[in-house]
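# Next input, structure requested:
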Amino acid sequence: MMRSNVKSSKLSIFKKTALITVLGIALTSNIAYAADDGLSTVYHVYMDGEHIGTTDSKDVITSYIDELITAREEANDTYAYVTKQEISYVPERVFNPDASNEEVLTKIEEDIAIQVNAYGLQIGDKIAGYFKNKEEAEKTLQQYKEKYVDKEILENLENADKDSDDEPMPLSVGDSAILEVELSEEVTYQEEKVNEDVVITVDQGIELLEKGTLQDKVHTVEEGDVLGSIAGQYDLTTEKLIALNETLSEDAVLQIGQELNVTEYAPFVNVVVTKEELVEEEIAYEKEVEQSDDLYKGEKEVKQEGQDGKKEVQYAIEISNGSVVSKEVINEEVTKEPTKEIIVEGTKVESSRGSGNFIWPTVGGYISSYMGERWGSYHKGIDIAGPSNRAIIAADNGTVESAGWDSGGYGNKVIINHNNGYKTVYAHLASISVSSGETVTQGEQIGVMGTTGNSTGIHLHIEVYKDGNRIDPASIF
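Now for the predicted structure:
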């Protein structure tokens, strides 16, 4: 309150001083009028085009305004102060001057606004901020660029622009060069009168450019999204997100593909850097498969080892505010050709050759007697009984070595040579469905389970030999 009184007091003093000045001018003018034609000059005063009164001296108005500005400048010499309103005068010669100096000064005292001359940093069609002079605005923009591009590089680019005959140096592998730094929006500087409290410093300007301005944005709901995670993604509270979307509530169930209104800060302007870089990259070798009937199917051999090649690639890269937005190959040179890998795969199929992976030789069933000592003698194999049907099948691919009656107690017997060191013997068959020399495949029926020879019941007696040595059949099934 005291400060306001002091200000009002100062304004009154200015006004009184101005009126005394007018009185002096008027006395002098009266002397002149006596020798003149009886006409006096008055001035109609306009504030922003609106008539506010008549004065018999422009000086009384201008001196009053000058005093106001001087007082502000003495309090703060940072800015150049000006009046917000435009004061204009229209002179008129009259016989009987009817000036209202005090009324005009009172009107000015009540309505005049003192502002500062400032420069607006205009980016596109938006004012990012106001600065006390153009140099401050330019400095802000320069330091904003230096966040993304080294100061020395910016200076070099500026000097290169002045001497366009300079050719860029060729790049070596691993090197890069910035060719151009531009802004994504047109930047201009607008001189304006503004209130002192909206003028910002360079540091405040940089912070403002970094943060950007809010823009409307739509978020499409994806799997796993919840209100809290969406709000956090856009630096919002959940309450704010709900407020932006009338159909939302705290317990709303989001649907995949649903669109929500969100807000997001977007930079006022992006620093767009165009650069080139030369890098060495590997060329992945190709793989080629050859087929050969010299190898069995499933067998592979490496005929030629593969080796990666090398190439030098020159890229043109565009970076916006530190993020790569495009990367294009402009030149590519192979320095080492890759060596193709060649794999030979076998195609040879021989059903008489066993794989070594045996299958159960009956359709179900169980081992009713194991290999080993039994009833005072040695049991050379295992017995399988209780199948779901009586088919006997080849345990693996092979050639029938013999098929027929065995007088040694085996009854009807089949021996299969699997041509890989293994042989299998099948005994006590009721009937045989293969003949000696025939090739059989794994799972093929070779007979029917029976009780021929020395047998106490219907079952299959099977023996297995590896490289001429008898082994326990239970170990391979």
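# Could you use CA atoms for every contact and neighbour count after this?
Will do.
# mind checking the end-to-end distance for stretch 74-91?
This stretch, stretch 74-91, spans 33 Å end to end (Cα to Cα, to the nearest Å).
# any residues touching that stretch, and which ones?
Residues from elsewhere that reach stretch 74-91 (Cα atoms under 8 Å, 6 or more residues apart in numbering): 41-49, 58, 69, 72-73, 112-117, 132, 193-194.
# Would you do the same for the sequence below? I want to compare the two.
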Amino acid sequence: MFILKKYISETLLKRAVFFTIILFFVSLHAAAAFGQILPTEYQVYYKGNHLGNVSDAKAVDKAITDKVKQAKKEYPSFSFAFHKEVSLRPETVLIPDTEDKKVIKQLKELPIEAKSYAIEVDGKKVVFLPEKKEAAETIEALKYQYLTDEEREAIEKGKTESKTKIKEISFSQEVGIEKSEVKPSQIMDSKKALEKLNKGSKEEKIYKVKQEEKLAAVASENGIDTKKLVALNPALEQKTKLEEGQSVIVEEEKPFVDVVINKEIIENRTIPSAKKVIPNSNLPKGKIHIKQEGKSGEKEIHTVVSIENGVEIKKNVKSQEIVSEPVATIVEKGTKIIPSHGTGSFEWPAVDGLITSKLGYRWGKLHKGIDIAGPSDPAIKASDNGVVIFAGMSNGYGNKVIIDHQNGFQTLYGHLDSISVKEGDIVPSGSKIGIMGSTGHSTGVHLHFEIRQNGKLKNPLNYIHR
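Below is the predicted model of the structure:
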């Protein structure tokens, strides 16, 4: 009996397993067959964000293609990655839940971005260019913009004999290039990108008011209009009187990145020749003789200069080297007094007195010298050493004396009351030659005094010393 029960149990177990296996394969086949007739919907994503579900994938693809085509028409030189930014995920469902019109509308309204290369300053994207090459060229232009053509050529050709050696060019911030997708309107050419990098952004700074400086002057000094200045300083009004030293908020443009150049300048400078004057007792007083011609020297100076954005901020002399020593000019100056030779220095020809008339036209006629009147002593003196070449009456001059100073100069003394010298006399400077008077064409007692050099009339006031 036990054996019979065991047999029945095993038989039933085997049949159960068999029917389970058959049922599994039948269900699997049915599900596969049923899935072929279930609808498929597409989940639409833009940059990972779910926009909704659609039933027509082709409509989505057409919307993308049309959008890119329109962008290409407007910006033919740019590349667009809109296809990659939009993705579709198919899904078989029992009951579809789609919103094709809404999703297509969203796709059409999405901003389309172009491929670009951003120049980053300290990780912040500042300008965008269409090609990596243009971005690199812009950075190079930014780096070398403050160099002269000669300095650029020296760097490019590796010249070592240049008078200016660029030691280092660096940026104050980290500058790099990164791929980026942005609106086409944000992409610019190299020239505009360089301008934007240099112009930078506006930052507030404190300005100290100068003495008696008005609001309009402060605005003009800082390149902003008065309304903007008042907006930055609400406490101010256009008619407010500013005080010296008062703090005012203004704006200044600060480049996104500072360009720092360290260079060594080698320049040759002239060392001026010194002049030494030595007395010579064998030369007549007033004469000079160049004993040794001078010659300038030369020195080479090495200067280290730091320049920030084209402005010199530091300058240090590294070394100096004498290339050639200067040679002094040695001048011998005569000290020997020879009564017949002038010294070139003219003394006042009277004892005190005042100038009553100067050189120039008077009463329609040229007055050839100066008139001196009112002395404390009537004596007339030789203005410098010389030889008397005329002593006597001379029409309008009355009693007249002419002294030749043997150096190209002659002096004339007119209207004398009496003459104390004769022609051929050697007269030292300061020696008496006559008495002041009013002879000839004269309106009163005075001395008429003239100076000539090589026959040409000179203004005595440029020569005489009191």
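# I'd like to know which of the contacts of stretch 74-91 of the first structure are buried.
Buried positions within these, assessed by neighbour count (16 or more other Cα atoms under 10 Å), are 41-47, 58, 69, 72, 112, 114-117, 132, 193-194.
# Could you pick out which of those are located in helices?
K58, I69, R72 (DSSP state H).
# My read is that the first one contacts Y43, right?
Think K58 of the first structure. Yes - here K58 of the first structure reaches Y43: they are 7.0 Å apart, a contact under Cα atoms under 8 Å.
# And the helices in the second structure?
Using DSSP H, helices in the second structure cover 2-35, 57-74, 82-85, 100-109, 132-144, 149-157, 190-199, 215-221, 226-232.
# Check what contacts the fifth one and list those residues.
Contacts of helix 132-144 of the second structure from elsewhere in the structure, counted by Cα under 8 Å, 6+ apart, are 116-119, 128-129, 152, 169-171, 177, 189-191, 193-194, 259.
# and these, which of them are in strands?
S116, Y117, A118, I119, F128, L129, I169, S170, F171, I177, V259 (DSSP state E).
# Which one of the residues you listed sits in the busiest neighbourhood?
Of all these, the highest neighbour tally under other Cα atoms under 10 Å goes to F128, namely 30 neighbours.
# Can you name the residues that contact the corresponding residue of the first structure for it?
Under the alignment (TM-score structural alignment), F128 of the second structure pairs with Y130 of the first structure. Going by Cα under 8 Å, 6+ apart, Y130 of the first structure touches A118, Y119, G120, L121, A137, V198, V199, I200.
# who's in contact with the closest residue to the second one other than its chain neighbours?
Translated: Y119 of the first structure. Excluding the flanking residues, the one nearest Y119 of the first structure by Cα to Cα, 6 or more residues apart in numbering is E191, at 4.5 Å. Applying Cα under 8 Å, 6+ apart to E191 of the first structure gives the contacts N117, A118, Y119, G120.
# Counterpart of E191 of the first structure over in the second structure?
Counting by TM-score structural alignment, E191 of the first structure lines up with K179 in the second structure.
# Quickly note the distance from its match to G123 of the second structure.
K179 of the second structure is 12 Å from G123 of the second structure, by Cα to Cα.
# can you check P184 of the second structure too?
For P184 of the second structure, the distance to G123 of the second structure (Cα to Cα) stands at 21 Å.
# neighbour count winner among those two?
P184 (22 against 13).
# Just to check, that one is in contact with L129?
No - using Cα under 8 Å, P184 of the second structure is not in contact with L129, being 9.8 Å away.
# What about the buried ones among the contacts of stretch 74-91 of the first structure, which are in strands?
Using DSSP E, these in strands are 41-47, 114-117, 193-194.
# which of the residues you listed lies closest to V344 of the first structure?
The closest of these to V344 of the first structure turns out to be V194 (Cα to Cα; 82.5 Å).
# ok, the closest one - contacts?
Counting by Cα under 8 Å, 6+ apart, V194 of the first structure has contacts K84, Q115, V116, N117, A118.
# If I align to the second structure, which of these are still contacts?
Retained in the second structure by both residues aligned by TM-score structural alignment, their matches' Cα atoms under 8 Å are the following of the contacts of V194 of the first structure: Q115, V116, N117, A118.
# biggest separation within the residues you listed, which pair?
Distance extremes for those: the farthest pair is Q115 and A118 at 9.2 Å, using Cα to Cα.
# what touches both of these two?
In contact with both Q115 of the first structure and A118: K193, V194, using Cα under 8 Å, 6+ apart.
# on that earlier part again, can you put the ones in strands among the contacts of helix 132-144 of the second structure in JSON lines and add distance to G294 of the second structure?
Converted to JSON lines, those look like this (distance: Cα to Cα, whole Å):
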{"residue": "S116", "distance to G294 of the second structure": "68"}
{"residue": "Y117", "distance to G294 of the second structure": "65"}
{"residue": "A118", "distance to G294 of the second structure": "64"}
{"residue": "I119", "distance to G294 of the second structure": "60"}
{"residue": "F128", "distance to G294 of the second structure": "64"}
{"residue": "L129", "distance to G294 of the second structure": "63"}
{"residue": "I169", "distance to G294 of the second structure": "44"}
{"residue": "S170", "distance to G294 of the second structure": "47"}
{"residue": "F171", "distance to G294 of the second structure": "49"}
{"residue": "I177", "distance to G294 of the second structure": "61"}
{"residue": "V259", "distance to G294 of the second structure": "46"}
